[in-house]
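*Asks:* Build me a model from this:
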Amino acid sequence: MLKQNLQLKLSQKLSPQQIQLMKLIQLPTQAFEQRLKEEMVENPALETGTDEPEYEKDEFDTTDEFDDYDDYDNDRIEADEINIDEYLSDDETPDYKLQANNYSDDDEDRSMPFAAPVSFHQSLIDQLNTFILNDDEREIAEFLVGSIDDMGYIRRSIPDIVDDLAFTQGVYTDEKMVEHIMHIIHQLEPSGVGASDLQECLLLQLKHKTPTAPIELAISILETQFDAFTKKHYDKLLQKYDISQDQLRAAIDEIERLNPKPGGSYDSTSSKAVEHVVPDFAIKIVDGELELSLNGRNAPELHVSKDYQEMLQSYKDSRDKSSQQKDAVQFIKQKLDSAKWFIDAIRQRQETLFVTMNAIMHYQEEFFLDGDEGKLRPMILKDIADMVGLDISTVSRVANSKYVETPYGTKLIKEFFSEAMKNDQGEDVSTIEIKKILETVISEEDKRKPLPDDKLADILKERGYPIARRTIAKYREQLDIPVARMRKKI
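*Replies:* Model (predicted):
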């Protein structure tokens, strides 16, 4: 039996343009510049510079226009229906001459020089040239160097290496030969490279040093009492070797000077790209007042190509309009619409970034004026979202990946957000302030008898911060501070 009924359903659907705008807001300065370059390549109707008038729009909000663009790719509009005058400008005065740029002048060189050093693995290959090796030995040695990870370790067993040499390189050898070549690898710099684990790595570095009493004791500890050393069972070590605390301390100092990641220490030839932090905002103190500016790279001067407008003008003036011209007008309209939307999106991005950071700056005004982290107020995303009238997700996009340059250093914006906790007087205090106090207490403790979490909780309670032991443990882990036993020093 067929039945017919009417059902109402309310759903929220984001247009592709709105999704792209959210992605633009989330991008930090360097990523935004790359996105801008990609758009310039993809859309020839979009140009940068100040030689031509920009596409004019009075409002930053492009919400009303999103509906106009939602389906233009799907619904073909005939060329005769296009109002050419909407895409032409008769303003002889360039728009840039009538505008004031409220963003900071970014005079720094935008081009970043890149060094081309020898890679870590290539350096090891070069060092092999100082050894006399036959063809098979060199092939095995180069294979072993290729098996070294970025930390400087070969984390594979010798039998596995023998099998791989046979199956992948066609080199048939035995474990004895691989062990012989492995000893050659262990002689390369940096010292400790090619080790199979941390214990072997530290031992290789110690054995490269001139033998002394502390070094010989350190080698013995690592060879026979490595587990007790890693767990800092110093009393057991004192009893085992029948030595004084000064002697043990000297041996431990030798071990602590070693590098557990020999590959990572090869900075000058590291193949990893160096990340440069470019502040998205700058806060200055001028006459006792805070002044916020947006990095000039976030405010590019864009305009619609004059050539494309002239093409439309030519089409408008022509009497006989061929099918090829009509197809060209369809293409031009699509590119002009895309360029105009992108310019509007950039302007809305600038506005969103500026108003959000401005709200954060005024909310944390006391901190930005004197740099005392103890004056950071508890602040969550909703606090800022309510101030600027934006969605919490939009504020999160601004805060998560953006940096601000302050008189006290460049800070990640999300670091200013924290939850609130009550002190013994019932006042809201930031968890950042509590973590700072916890870090200070731990730094001042007697390292021979480090304070366990319950003792730390008692100390903070005495200072007016009633916090549970499990909360202390959570904050300590967030600060990357180990448990009391691992902080112990002799």
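*Asks:* only C-alpha atoms for contact and neighbour calcs from this point on.
*Replies:* Fine.
*Asks:* what residues does whichever strand or helix holds residue 477 touch?
*Replies:* Assigned by DSSP states H and E, residue 477 belongs to helix 469-478. The contact list for helix 469-478, computed with Cα atoms under 8 Å, 6 or more residues apart in numbering, reads 435, 438, 453, 454, 456, 457, 482.
*Asks:* Switch those residues over to JSON lines; also include secondary structure.
*Replies:* What follows is the contacts of helix 469-478, written out as JSON lines (DSSP: H, G, I helix; E, B strand; the rest coil):
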{"residue": "435", "secondary structure": "helix"}
{"residue": "438", "secondary structure": "helix"}
{"residue": "453", "secondary structure": "helix"}
{"residue": "454", "secondary structure": "helix"}
{"residue": "456", "secondary structure": "helix"}
{"residue": "457", "secondary structure": "helix"}
{"residue": "482", "secondary structure": "coil"}
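*Asks:* Pick out whichever of those sits closest to residue 17.
*Replies:* Nearest to residue 17 among these is residue 435, at 41.6 Å by Cα to Cα.
*Asks:* what's the neighbour count on that closest one?
*Replies:* 17 (other Cα atoms under 10 Å).
*Asks:* From residue 329, how far off is it?
*Replies:* 62 Å (Cα to Cα, to the nearest Å).
*Asks:* do the same with residue 264
*Replies:* Noted for residue 264: a distance of 57 Å to residue 329, by Cα to Cα.
*Asks:* Mind checking which of these two has more residues around it?
*Replies:* residue 329 (22 against 17).
*Asks:* close enough to count as contact, the more buried one and residue 81?
*Replies:* No: at 10.8 Å, residue 329 does not count as touching residue 81 under the criterion of Cα atoms under 8 Å.
*Asks:* for the strand or helix carrying residue 222, the distance to its chain's centre please.
*Replies:* Per DSSP H and E: residue 222 is located in helix 213-224. Averaging C-alpha positions (Cα atoms, centre = their mean, to the nearest Å) puts helix 213-224 40 Å from its chain's average.
*Asks:* That helix packs against which elements?
*Replies:* With contacts defined as 3 or more Cα pairs under 8 Å, 6 or more residues apart in numbering; DSSP states H and E, the packing partners of helix 213-224 are helix 198-207, helix 245-256.
*Asks:* Can you lay out those helices as CSV showing mean neighbour count and distance to residue 163?
*Replies:* Shown next, in CSV, are these (neighbours: other Cα atoms under 10 Å; distance: least, Cα to Cα, whole Å):
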stretch, mean neighbour count, distance to residue 163
helix 198-207, 19, 23
helix 245-256, 16, 35
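*Asks:* Here is the second sequence; please produce its structure so I can put it next to the first one:
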Amino acid sequence: MALSQSLQQKLLQKLSPQQIQLMKLLQVPTANLEERIKEELEENPALELSEENHDENFEEPRDEFENADDDYETEGSEDEYENIDISEYVQEGDDEIADYKLRDDNYPELEDKQVMPFKIENSLHDSLVDQLGMLDLDDRTQKIAEQIVGSIDDDGYLRRETTSIMDDLAFRQNIIATEEEIEGLIRKIQHFDPPGICARDLQECLLLQLERKLKEGTEVKLAIEVLSRYFDEFTKKHYDKIQRGLNIDDDQLKSVINQIIKLNPKPGGNVGEVNKAESYVVPDFFIYNNGGKLELTLNSKNAPDLRISEGYRDMLKEYDKGSKKDKRQKEAVLFIKQKIDAAKWFIDAIKQRQQTLMMTMQTIMDYQKEFFLTGDETTLRPMILKDIAERTGLDISTVSRVANSKFVQTEFGTYRLKFFFSESLSTESGEEVSTREVKKILSDMVEGENKRKPLSDERLTELLQEKGYNIARRTVAKYREQLNIPVARLRKEL
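*Replies:* Take a look at the predicted model:
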């Protein structure tokens, strides 16, 4: 086939840098917004904090050009320089460009109470290393112990084989250690806090915790025997086999179960930075019930106000007044123009972010008004991303970016925005209800069941159908799993 050239015209959609910047800012949670703004302040000298005592005669940016070489090159071209309209950048009192506020003027007294919390703690690894310092170890043994501690995961388990630790020591630190030496150090580390640390599996973890409670009586000894001899039966709740094997009655089995359920299956999960389950959630929105009228505010705490640098605008004013237009001045003007444009784009992106967030949350609040007034999950209406996109005029992907990473604080608790989105389910009367409502009823049924005879999926299906919900057993099983509710056999209690 012969090579040939041809001209073609195509219609393509391409995102502008400003649109890309806005999409990234939409995904940034309020907790990280201040950090993102600080990054932009460091990168762009034309962007600065807006302060009441701001010096209008700020001249510092001039220093960047005073010692510039004649060979300084700028990204702008001569044509770009000729097309610059200086008046766009030096207008007096240009509030739209110069001033920008993130604060909520309507409720200043409420905003003072909205503190941005942060957590400072030592990690699990640091805690274990500190405890190593209490042992009388030589340098070689200390390095072996540190290797073991470094192999413990965030849950507090040592999931690496002893032979793998031996290989790491040999190849990375040139230390030849025996299996018995490593096992001896592991046993010492297992006496560290928190109890159960450095276990190889769940069974060993629970036994380590029980061994520290041996002084509490025979119930602990019996619990150790149950976990040692009948661990599989215990996890599967085959209590009759345990009773027959140990010849114990129901009261004794209850006391054993009470001892075991108090233990921590993830001892490392409550220490330091790895405790993700208890990490702080910073809400992006606040909803207040003012006498039956819902009021929405955006969390702007700790986010600095921004403005265009007056120093940079003064430089353009001086250039506009001057008569001499040499190469260095042209290059400086192009540089200033680029920085001011970038600052404008960023401020505009922050404004659009606020508007988009408020518009989306306002629509969600109006859609789920009954829930925000009562806090009753059964009042949640079926709602999907498309519903909000149609009401706001935004794209579904934009609504998704807002919903996936944002939280709202209400008088009933703090919720992720994704919580309010759910599919619909038809009732016998033909009414569409939220699947969230069905899950709440299902959860209440399980909570109120007789734990000696838990409700099976078939029975739960029948009860829901009696309430008028057209639902299949497999759907009930799916919802139960989504709620992290185990099957009936594993919910059984004595």
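*Asks:* Once they're superposed, what TM-score comes out?
*Replies:* A TM-score of 0.87 describes the superposed chains when it is computed by TM-score structural alignment, normalised by the length of structure 1; 470 aligned residues with a Cα RMSD of 3.1 Å.
*Asks:* Stretch 388-401 of structure 1 maps to which residues in structure 2?
*Replies:* Under TM-score structural alignment, stretch 388-401 of structure 1 corresponds to residues 392-405 of structure 2.
*Asks:* what about burial for the contacts of helix 469-478 of structure 1, which qualify?
*Replies:* Neighbour-count burial (16 or more other Cα atoms under 10 Å) applied to the contacts of helix 469-478 of structure 1 gives 435, 438, 453, 456, 457.
*Asks:* Mind telling me what the second one corresponds to in structure 2?
*Replies:* To tie it back to what came earlier, the one meant is residue 438 of structure 1. Under TM-score structural alignment, residue 438 of structure 1 pairs with residue 442 in structure 2.
*Asks:* contacting residues for its match?
*Replies:* So residue 442 of structure 2 contacts 460, 464, 480 (Cα under 8 Å, 6+ apart).
*Asks:* Closest one to residue 296 of structure 2 out of the residues you listed, please.
*Replies:* Relative to residue 296 of structure 2, and with distances defined as Cα to Cα, the nearest of these is residue 480, at 33.5 Å.
*Asks:* thinking again about what came up before, what's the average distance of the helix holding residue 477 of structure 1 to structure 2?
*Replies:* With mean Cα distance after the TM-score superposition for structure 1, helix 469-478 of structure 1 departs from structure 2 by a mean of 1.1 Å once superposed.
*Asks:* Provide the aligned range in structure 2 for that helix.
*Replies:* Going by TM-score structural alignment: helix 469-478 of structure 1 matches residues 473-482.
*Asks:* Buried residues in the matching stretch, which are they?
*Replies:* 476, 477, 479, 480.
*Asks:* and what of stretch 14-27 of structure 1?
*Replies:* 17, 18, 21, 22, 24, 25, 26, 27.
*Asks:* which residues sit against that stretch?
*Replies:* Looking at what lies outside stretch 14-27 of structure 1 - Cα under 8 Å, 6+ apart - the contacts are 32, 63, 66-67, 70, 345-346, 349, 352-353, 394, 397-398, 400-402.
*Asks:* same deal with stretch 42-50 of structure 1?
*Replies:* Taking Cα under 8 Å, 6+ apart as the rule, stretch 42-50 of structure 1 contacts 39-40, 96, 300-305, 308, 332, 335-336, 338-339.
*Asks:* go again using 6 Å as the cut-off
*Replies:* 40, 301, 302, 303, 304, 305, 335, 336, 339 (Cα atoms under 6 Å, 6 or more residues apart in numbering).
*Asks:* Quick check: the two most widely separated of those?
*Replies:* The distance between the two most remote of those (Cα to Cα) is 18.0 Å, for 301 and 335.
*Asks:* what's the spacing between the aligned residue in structure 2 for residue 312 of structure 1 and residue 50 of structure 2?
*Replies:* Counting by TM-score structural alignment, residue 312 of structure 1 lines up with residue 316 in structure 2. Distance of residue 316 of structure 2 to residue 50 of structure 2, given as Cα to Cα: 20 Å.
*Asks:* more neighbours, those two?
*Replies:* residue 316 (21 against 17).
*Asks:* and residue 95 of structure 2, how many neighbours?
*Replies:* Using other Cα under 10 Å, residue 95 of structure 2 has 10 other residues around it.
*Asks:* likewise residue 132 of structure 2?
*Replies:* Per other Cα under 10 Å, the neighbour tally for residue 132 of structure 2 reads 18.
*Asks:* what sits against it?
*Replies:* By Cα under 6 Å, 6+ apart, residue 132 of structure 2 has no neighbours at all.
*Asks:* thinking again about what came up before, got a list of contacts for the match of stretch 388-401 of structure 1?
*Replies:* So stretch 392-405 of structure 2 is contacted by 27, 389, 417, 418 (Cα under 6 Å, 6+ apart).
*Asks:* Also stretch 237-255 of structure 1?
*Replies:* 214, 218.
*Asks:* In structure 2, what range does it match?
*Replies:* Using TM-score structural alignment, stretch 237-255 of structure 1 pairs with 242-260 in structure 2.
*Asks:* Now do the helices in the stretch 1-150 of structure 1.
*Replies:* 16-26, 29-42, 63-69, 120-128, 135-146 (DSSP state H, counting those that start in this stretch).
*Asks:* The ones you listed: which one's closest to residue 85 of structure 1?
*Replies:* That would be helix 63-69 among the helices of the stretch 1-150 of structure 1, by Cα to Cα, at 17.3 Å.
*Asks:* tell me, that closest one lands on which residues of structure 2?
*Replies:* Under TM-score structural alignment, there's no match for helix 63-69 of structure 1.
*Asks:* how far out from the middle of the chain is that helix?
*Replies:* 33 Å.
*Asks:* Buried residues of that helix, list them for me.
*Replies:* residue 69.
*Asks:* Contacts for that helix next, please.
*Replies:* Contacts of helix 63-69 of structure 1 (Cα under 6 Å, 6+ apart): none.
*Asks:* redo that, cut-off 8 Å
*Replies:* 15, 17, 18, 337.
*Asks:* I appreciate the help and will end here.
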